[in-house]
Each structure stands twice: as structure tokens, then as C-alpha cells.
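> Here is my input; please provide its structure:
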Amino acid sequence: MKNSKQDATRKVADAKKTFLSGENFYAHHFLGAHRMEEGYVFRVWAPNALAVSLVGDFNDWQDTLPMEKDEVSGVWQITTKDAKEGDLYKFKVRQADGRELLKIDPFAIRFEKRPGNAAKLYQFPEKKWRDGLWRGRTKRSNPFKRPINIYEIHTSSWKHHEDGSPYSLADLTEELIPYLVEKKYTHVEFMPLMEHPLDRSWGYQLIGYFALSSYYGTPAQFQDFVEACHLNNIGVFVDWVPGHYCINEDTLPYYDGTPQFEYTDPDRAKNNRWGSINFDLGKPQVQSFLISSAMFWIEMFHIDGIRVDAVSSMIYRDYDDGPWTPNHEGGNRNFEGYYFLQKLNAVIKLAHPEVLMIAEESSSETPVTGLIENGSLGFDFKWNMGWMNDVLRFYEMDPIYRKDHFNLLTFSFMYMMQENFILPLSHDEVVHGKKSLMHKMWGDRYKQFAQLRNLYTYLMVHPGKKLLFMGSEWGQFLEWKFDEGLEWGDLNDPLNHAMQMFTTRLNDFYKNQPALWEMEDSYDTIEIIDADNTEESVLSFIRKGKRKKDFLIVILNMTPIERRDFSIGVPYPGTYQEVWNTEMQEFGGTWTRHNEVCQSQSTKFKEYSQVITTTVPALGAIILKPETINTRKR
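This is a model prediction of the structure:
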């Protein structure tokens, strides 16, 4: 017994030491509340507090349980037998200036339901996971050479019950997972699931970095959801926000009355753009806190990837609105954020190399993906915000002007291999007056659907992984509303229903065409046929797989004029069959049958010696595949 107590004491001392040095990536194992043989032990880091007490249901919220401080680590501790599972609690902190505040537990794994924010004593039930086959397969596969097609979801606004209440995680397990399977997605990505006090923030201003929002359900329910996804061959990504946090003073800000989690410089601490507080990413204890949070979500919930929000705000001092101070070199680099992200990715990839780290980053000045040794941040993938902005500007444009702005469509070919990209058509583009993707499209309703089919086809055939926000799959016309369910009634309309079927078939087409993903980490994956046909506004290129005969010819028509007898060069003599046409009647178009099989002709077209001639529908896209070709002759 004596030795076991000594071991426990030694482990706590080691945990405190590594927490202070920024090397404790399991800080949640000793900070927060933990059930022990002698009762519950509570620990909180508040180095400059004058006093800290534990208050909760177990002592009628009275100041009767003062905590003891370890002067070296700044960690306060108390053990009590009175607390039991389900009790609510907070810490009463007498701050450095003598002011007393009730503060949340930063390491709480459960909170009461809003509007309250007291931590709740919760014991994770023992789970026997059944997703070993999925996890083993994921560890053995190369993510850069497999299809990744992500359905982005805001948990509480995907679908509502008849009484207006949002679906819970249990409901989503029953309905969302079959929907993902049916619609042929490979992954689902959740906007932040962590505890947050304000729905209007969409979860991006957190208070609980270790707690699933009680609004969505229990941690056990989310474990079951992830397991069910894996059993159905669906991967799960979660958004995470290590850059800034909620400004509410009873949560993390100025926890002990001094800059604790935040920068000492008030200009760097305050995030003016989002009305929040920035983490001091250079502080070792903050690094321990944040990396422990990431490890918690990966290990407790078996998630397959973390999408790190707002990376630009973490690596540039001048990203925010308001005053900023140059670094010691006189530049705008936030070295603390830069090195923290490298450290985060190094730690995660060492412990869990199969987990994908994804950056939402909007600049091009800093290498984001690739090896840290080469100066990058070490992420696996980066959202291609440039592609998204350029392409949406192009599709919103009256086609009469598109010939003068064709570079918006093609510029991404110049840099598409500089990073490992995900092409996002995300929630940010369908809110705040930006209009839905359907509403952005030019022309009347029929033309809008035609262009939406064209856009989604371009998304699938352009190198890069794919992401589409919920509701966009059927062309919801109204903007997304965070406090309402999607407009599922749209599917009673034949055009919306056909659009949903189109997206499903397109997703399936993508999964079953290796030319669209097995070599997309190399320029060898693409060959431009003609990106200079600005007058007709038609773009054509080839996507290639590993085998010589495995390639697709893509032709996109960006005008409302049907291009008959349209000719392009092809690499080999032979026949080519149309395998995709966005204007088929079943998709909401007018075509009842595909183009005839094309026989190539010996004619010069740019550097090609073979040409095929076909018809490209107005505002449409077609894809052809070689049927019988001679690959020895080019």
C-alpha cells in the first residue's frame, strides 16, 4: 500500500513537471476531476490565484472546501468523499487582485446543459470497441492515394423533429449514417462538438476543450456514433479550435486574474475579428493543455482526423483587425503559433500516424502540408480557399463575361501540387448573406441547377480531396440557418430530388474511378488538353490513373450554348465512350441518351495528333473514357 501511494505521488509530481515544460500530452489524466479510492480528487492550474475553493452540489455551493496549492506548479488540489457522479461543480477563484469569481473546470469532460456551465462529474463507461478492422485498414492505407469525399455537418441543424428540437447523436446514428452510406460519402466532418455557450458561434468559441457539448448528447453516444460510422466504412473528422476561445469571464479568460491562458500583451490577447481571446501558444502549459485536448478526442472517440480552424490567425500577428506589434525580426510571423502547430502535428503523427491533420488556412505565404523538416507546419491536408473563392466567383458571373475571367477557373492548375489540398464548398460560403451555392448560380432556376451540376463535376474531377456542406447536395436555395433544420421539404420538388440523385451518382462515380485519386499527389495525374478556349469558354483536360489505359477526358462548357461538333485532342487513336453527362434527364436535364461513341481521327490539335468530335451540352460537363485504344501510338 505504501509503495502504491508513493508511485501515485511520483506520477502526479512527474505530471506537474511535464505540464510546466509543455511536454505533458495527457494532462487530462491528472488535472480536472478524477475518481479515486479515497474519493474524488480535483486539480486546477491557477498559478497566481490567492485562493481556490471547490464548490458544488456536494457542499451546497458553499465555500467549505479550500484547495491546497503546489507553489512550484501552480496547481491547486483537494480530495473529497462527498462528491459523487452526476454532481455539478465549479472552482471559486480569488484572483490576483482579490476579486472572487466562480470559474469552470478547464479540464472538465462533461458540463451541465446550457445556459448553465458548471462541470458535471462523469465517468466514461468502459467500451469494447468493434472498429478494429476499420482502424487496421486505415493504418495500412495511403490517404493521398485513396478517395476522400467529405460531408460537412453542423450537428444541431441537420434535421429537426416535428416539435422543433434538433436531432441528438442517437438520432444521427439512426439516420445520418445510412444517409452517408446511401449518398456514397467516404467521411463526415463535424463543425465543433466541444462545449460552447452560444449557438450563434456555431461551436467555434469554446469553453470545454475536453467535453462533448451536452446539447448534442453523451460522450458514450458519440463513441457509439463513431463506431457505427467505422462499421459502415465512414471516417469521422472533427473541427477543433486551438487559436482562440470564449470571452465569458467565468470560463477561461484571465483565469487567476492575470494573463494565464492568453498573451500578456492585450493587443495579442484580444481577438477583435471574432470577439474572443487568443491563446498564448508559446506558453508551455498552454501547449500541454491544447495538445492533450487533441489527444483526448483522438483516443477517447477514435476520430480519424482533426480539422484545425483559423490557422492563419495563429501564424500571422497582423491577421486580426486592430493594432499589432511586429515580431523581433520586424515581421508579421507569429513564431509562437508557428512552432506550436509544428509541435502539435509532430506529437499527433508520432502517436497516431493514421490520424489526418487538416488545416483551414487562407494564405499562401507559409508551407502548411508536408514534412516539418522542410519548413512546413506538418499538416496532412490544407483547405484550398483560393480555389473555392475563385471558382465561386466564376460560377456567379454572367456567362457573357466568363471568357474575360477564365483564369479564375484555371489558375489553380498552376499551384495545385504546392500543398496537399482539400477542395471545400463549406458552411462559410452559404451564410451571412453570401447565398446558398444554388442561389449563387447565374440565370433562371433551370440554368442554376445545370451550373450546380457543372460545378460539382468540376469539384470531383479537379485534383484534391472533396468537401461539401450539408444541404448543398440537393441544391437548397435558402441560406443555412444554424438554429433550424435543413429544408428537407425541398426534396418534394422534382428538380431538387434529381439534384440529390445526381450528387449521389457523382460521389459513386468518383469512388469508382481511380484516375480521380490514385495519383493526385503528382502532376502526372493531370494533362491539360485546352485551357485557352476562352472565346467558347470550354475547358478540357485529362485525369490519369496508374495504368496507361486508365484515364478520363473531361470537357466543361461554361456557357448556355450547346457546343455541337466540338473537337479536342486525345492522346491515343481509338474509340472513346461518354461515361458522364450532367444534362441527362434523370439528373434534371433534357438529354435522354448519351453521346455516341467517338472514333478518333488523325488530325492535329495542339500537340495531339488524334482528335475526337462530340457534343457538349449548354452549361454542361461530359466525361469520356477510352473504350478501345492503341497506347503504343501517340
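
> Every contact and neighbour count from this point should use C-alpha atoms.
Fine.

> May I see the buried residues of the helix ranked longest in the chain?
Secondary structure assigned by DSSP state H gives helix 2-21 as the longest helix of the chain. Of all the residues in helix 2-21, those buried under the rule 16 or more other Cα atoms under 10 Å are 15, 16, 18, 19, 20.

> To compare against the first, here's the next sequence to fold:
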Amino acid sequence: MAKGGANVSKEEPARFGELDQYLFGQSTHYEIYRKMGAHPGLEKGKKGVWFTVWAPNASSVSVVGTFNGWRPDSHPMKKVAEMGVYELFVPEALEGELYKYCIHTKDGRELYKADPYAFCSEKRPGNASRIASIGGYKWGDALWMQKRQEFSPQTSPLSIYEVHPGSWKKHPWTESNPEGFYNYKQMAQSLTEYVKDMGYTHVELMGIAEHPFDGSWGYQVTGYYAPTSRYGTPLEFKYLVDYLHKNKIGVILDWVPAHFPKDAHGLAEFDGEAVYEHADPRQGEHPDWGTKIFNYGRPEVKNFLLANALYWVEEFHVDGLRVDAVASMLYLDYGREPGQWIPNKNGGNENLEAIEFFKHLNSLVTGRNKGVMMIAEESTAWPKVTGDVHDGGLGFTLKWNMGWMHDFLEYMKLDPYFRKYNHHKMTFSLTYAFSENYILVLSHDEVVHLKCSMINKMPGEDEDKFENLKAGYSFMIGHPGKKLLFMGQDIGQYREWSEERELDWFLLQNKPNEHLQAYVRDLLAMYKKYPALSGNDTGSECFSWINANDGDRSIFSFIRWSPTGKNHLLFVCNFTPVDRPDYRVGVPRRKQYRLILDSRNLKYGGSHEVPEVYRALKRECDGQPFSIGYDLPGYGVAVFRF
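Now for the predicted structure:
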């Protein structure tokens, strides 16, 4: 292999110029992906492709691909910056061709690496990068993008449908598509129809960034800038986002800046040494996960991630990023025993570089893109995750409420007899519900690895399971916080989720599953219709208990107050199979209370229709001056508007 690439070229002005070098070294080259990677273009009137890569420890670098027979001596790259940036124009290269970088290490090894900034990848197991353009798409979502600027996650409805695209629906086996994947365009129509019908406001897509191992569900990324080729091209992914937007559905992506896998073609020891990760395994490796940890203190690595977040938001019009495994980034001792980690300069376990990264990231993304959400999957009591960065916060828009999810599921799994001894599991979350801007989540992680599907977590026979789940979902909708359900949970799928097969859509031929789906559909419609459920999720004035202490009967009653001053909602939820004829619940006003949701309605598999309007009597109950009487069935839920 030619060694001339080791010296900085003095012949022609580099495409990666001095300003690029300066900004990259400051972590502020926010569109670095327009320079790094493979870009079709012109040079001296010739069509070809510019290749640019950062490999600071390399002895030399060449680009290999289908255009040169994968010969490492064919196209040596020029080193154009002392910081280790190499570039080359290849007139023979064409869009659609495959390529990698052949990196000669200082100790004489030859590594073949995929392009960290590639816009497209070869489908596994090949894993080469593919020359692709992301320009030229004609967007049709101008109205959505304009309205998005007015979107307030604190006051707007936000009900998220979490989707793993490869297993949501599958085609029957064919020789040309043995895995049955829907492509991005097919997914656009089918997914949009379902989400619109059910009434979700957003979809959250798992596993869009390229990843070689299907079983990682997309959480071990090798192609941070490449929409996975399992489902099509980058422009086809734009079509999916565009189609959803034109149908008034937002798009959130799972984003994984916490770690990356050790696959030979990926970022790990990219040029033979630690580049994207810390060299010391006490800082640079997850002992439990077997993956590498980004070096958030290295400017070029920080720039790689910052620009990547902006890339998805600004190039693909994505409306939010759900940041995975935030806790693992915040704590230096996360998942480690004593001696396996290095304290920070103050002797503590906080990762100061990651904290600074989050502040920079969230300020940057939301500052440049009004209405875009940055969502933290953070499982600890770290303070001010959604707090303002100028007040010591991390600056996230929203945070997954993992504590609520744990307590809620532990309660719901109990035999109803024992729920009276665990009443606090459903009330405790209200003591901290307004400390952050929360999303209540029932995510994919809760229906895998022998944790049981949502319906099979419920106690009792089949009928009991469905009634339990309806009650649980009702409590979730009434509880302050935005909402997220994983696919299959709204139809009562019995089997645990697997990325290898589609959801069990055939279950909708069964009445109980059909009734559950209809119930969730109406819950979501109610959630979107009434500002009481979403218009003031961050202030304690939006919620008040009527009776939080009825543990003996396992009944919860509470009010969601509307910020408009009208259409307040009263929830009554019974979590035992015991009927409570003429159940009396206290109310604050002598008004008419209109029943707008009743779990025993015929269309949900219930027994009969009931009166719609109940008039409050001057009869003290639950510490309130007035009350209404209601025939509350076992596992019954009633929501009244007043």
C-alpha cells in the first residue's frame, strides 16, 4: 500500500479546509456530515465521489470498494489535516457502490472499516458502506413543520406508539424477501392507517440507525448516519417521515449515544487505537453489555454525536429523539464494581463530560428546532433531568417515568386479594409526579425476556385479565404525564414480543382482543379531546385525589382539572372483581356529572348501557360536600365530565 498519505498534502486546497478543522476541533462543526463520508460531486469537471475520514492514529488510509476491486493499493487517501483527516476524490466511483476504508495501523495491521459517516450501508452480513445521496427529496410536510413550532410537550397531547418496524407486520415468505420486511414506503401507508385509527399522536421507531445484529433491536449501532437498509434507502425513509407528517403524526427516533458494539467493521478501535472510545476499559467499556463507551471529552467524538442528532432532526424532519440509557452515561460507576471505574476530578461518580455533553446537545437541538423533543430514558433520581441548563439542569424536554412503570406493573401483577396491602404502589408516584416533565411508559423492555406480555402479567382467567388491563390503562391515561404504549399492548397480545416475527394480528378475530382495542382507541380519543388530561401535566394543580386511601376496596378516585376551567374529569377505578352497587364518590361541586367512559359498555364486552348523567347530592363523602352514587362493577372504570 502507498505510504504517501502519511504526510499532509501541500499540492491542492483540501476540501476539508482550515475552518472545518477548527470547528471540528471545537465540537461545533454541526454539519460535519456534509464533509465527512462519501459525497458524489465534481472535481475538475469530472463526476465522482469525495471520500473523507478521520483516523488520527493511522499510518495511512486508502478507500476500497466495488469501483476498484477492493484493492487497498489502488486509491491511497491524502492526509489533509494534522488532526488526522484523510480525503480523496475517486472519479470511478458511482452512487450505489459499496466501499470501506482500509486503515494501516501504526503496528502494521490492516483494518477494513465501514464509514462512520456513511448515509447508507450494505445489509448485514456484508456491512460495507454504500455511496448514497440524501439530497433531492421534495418534502410535502411544510404545514406540519410550521405547526410543530407551536407544539408544547408540556401542554399538548402526546400519546406515543412505540414500534419495531421489522416485526410490526411482515409479508409472507418469498425468495426475494425471505425475512418479510415491509419497506419504508409500505410501512408508511400501513402504519399511518393504524396509528390514525387508534388515535396516537406520535410513533417512536426503534432500530432505524444501521446495526448488524437484529437481536440488539437497533441498540448496538454501527451506522449512526445510515437509516437501516433492511427497509430501504435514506430517501425512502424520508418518504416515511413525510407521509406520517402529512397525516398529522409525529415521529420520534430511538437514539443511542451511550455505547457502540465491538464489531470489526465498526467504530471500536477504528484506526487500531481508541478513537471514539476511552482507551482505559474502566472508562471505555461496559462490563455488562460488552460494548464500548464514547469518549465525551474528545471534541471530535462529541462533534460526531452532536451533528448526528441534528442530522436526524434537520435532514429527516424527525420530531424528537428518545435518548437511550442516559443513566449509564451520567454515572461513572454504572454497572461496575469497586475498582472497575475511575472517579472524576472531584472524587465523585458523576461523569462530568457526559453532563456537559447533554447540556450542549439539548440546548443545541431544541434551540435550533423549536418544538422538537429530547426525551431521556433515565432510570434514577438524578435531579433536574428536564430542568433548564442555566439552572443546573440537563435540558431534556421529557423523561421516561421508570419508577411509575415499575410500581404500576408490580401492582397490576398482584392477585386482587393482595392489592389492598400494596395500595401505595399506585399512589406513591403522585408524590414526585411534578418534579420532572414525565412520560408514562409501558415499553418493549417490559414484554420480553420472560417478563410476560402485558395481558399475561394480569392475574386471573382470560376475562379477568382483559378487565384488569382495561382498568390499568384507564389509570395510566388519568395519571399526570404523557403516554407511551409498545405495539401489541393495545390488542392484548399473549406472546412475548420477538423481533423475529410479526405481531399476532390474528387475535383481533377474537372478541376480547377486539374489545380491548376498541377500549384503548376510546381512551386515546378521550385523552386527545380533553385538555384536562394533557393541558397542564407539569403542575400539581392539574390533579387532586378524591380518595387515595380506599385500600381495603382497592378503589382509586381522583380529578383531573382542566386549565380551561371547564370539562374537568372525575376518574373512578376499581381494581378488584367485587361489584360495588351504588358506590358513592365525593365530588367538589353540586353539578351534573356526565359519564363519558364506562368500561362495562356493550362495545367493550360489557353487559349493558347505563345512564349518562348523574346529579350530585348534598351528601358529604370522601371529605367533599357533595357526592354521586354509581353502580361500580368489579374491575369497573368510570370517567365523568363536569
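
> So of the buried residues of helix 2-21 of the first structure, which two are at opposite extremes in space?
Using Cα to Cα, the buried residues of helix 2-21 of the first structure reach their maximum pairwise distance at 15 and 20, which is 8.6 Å.

> what are the ranges of the strands in the stretch 451-600 of the second structure?
Using DSSP state E, counting those that start in this stretch, the strands of the stretch 451-600 of the second structure run over 482-486, 543-547, 555-560, 569-574, 580-587, 592-598.

> Serialize the ones you listed to CSV and add fields for mean neighbour count and distance to residue 98 of the second structure.
What follows is those, written out as CSV (neighbours: other Cα atoms under 10 Å; distance: least, Cα to Cα, whole Å):
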stretch, mean neighbour count, distance to residue 98 of the second structure
strand 482-486, 24, 35
strand 543-547, 18, 57
strand 555-560, 24, 56
strand 569-574, 24, 58
strand 580-587, 18, 68
strand 592-598, 18, 56
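
> Including distance to residue 114 of the second structure, could these go into CSV?
Listed next are the strands of the stretch 451-600 of the second structure as CSV, based on distance: least, Cα to Cα, whole Å:
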stretch, distance to residue 114 of the second structure
strand 482-486, 32
strand 543-547, 52
strand 555-560, 52
strand 569-574, 54
strand 580-587, 64
strand 592-598, 54
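
> I'd say residue 585 of the first structure and residue 594 touch.
No. At 10.3 Å, residue 585 of the first structure does not count as touching residue 594 under the criterion of Cα atoms under 8 Å.

> Closest to the centroid, which residue in the first structure?
Compute the mean C-alpha point of the first structure, and by Cα atoms, centre = their mean the closest residue is residue 307, 4.0 Å away.

> how about it, secondary structure?
Per DSSP: H, G, I helix; E, B strand; the rest coil, the local secondary structure of residue 307 of the first structure is strand.

> go on, residue 107 of the second structure?
Three-state call for residue 107 of the second structure (three-state DSSP): coil.

> Just give me the match in the first structure for it.
Applying TM-score structural alignment, one finds that residue 107 of the second structure aligns to residue 97 in the first structure.

> go on, residue 24 of the second structure?
Residue 24 of the second structure maps onto residue 19 in the first structure, by TM-score structural alignment.

> Would you agree that match is in contact with residue 30?
No. Assessed by Cα under 8 Å, residue 19 of the first structure is found out of contact with residue 30, at 10.0 Å.

> picking up where we left off before, ok, the match of residue 24 of the second structure - contacts?
25, 27, 284, 285, 288 (Cα atoms under 8 Å, 6 or more residues apart in numbering).

> can you rerun that using 6 Å?
Residues near residue 19 of the first structure by Cα atoms under 6 Å, 6 or more residues apart in numbering: 285, 288.

> can you tell me what part of the first structure stretch 345-359 of the second structure aligns to?
Residue span in the first structure matched to stretch 345-359 of the second structure, by TM-score structural alignment: 328-342.

> Which residues does stretch 205-216 of the second structure contact?
Under Cα under 6 Å, 6+ apart, the answer for stretch 205-216 of the second structure is 124, 163-164, 217-218, 221-224, 226-228, 253-254.

> neighbours around the corresponding residue of the second structure for residue 603 of the first structure, how many?
Residue pairing (TM-score structural alignment): residue 603 of the first structure is matched to residue 619 of the second structure. Using other Cα atoms under 10 Å, the number of residues around residue 619 of the second structure comes to 14.

> For residue 619 of the second structure, give its distance to residue 560 of the second structure.
Counting by Cα to Cα, to the nearest Å, the gap from residue 619 of the second structure to residue 560 of the second structure is 22 Å.

> where along the stretch 451-600 of the second structure do the helices fall?
Here the stretch 451-600 of the second structure has its helices, by DSSP state H, counting those that start in this stretch, at 454-457, 462-478, 511-529.

> next one: the stretch 51-200 of the first structure
With helices called from DSSP H, counting those that start in this stretch, the stretch 51-200 of the first structure shows them at 132-140, 169-182.

> now those in TSV, with distance to residue 108 of the first structure and mean neighbour count?
Putting those into TSV (distance: least, Cα to Cα, whole Å; neighbours: other Cα atoms under 10 Å) gives the following:
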stretch	distance to residue 108 of the first structure	mean neighbour count
helix 132-140	28	13
helix 169-182	20	17
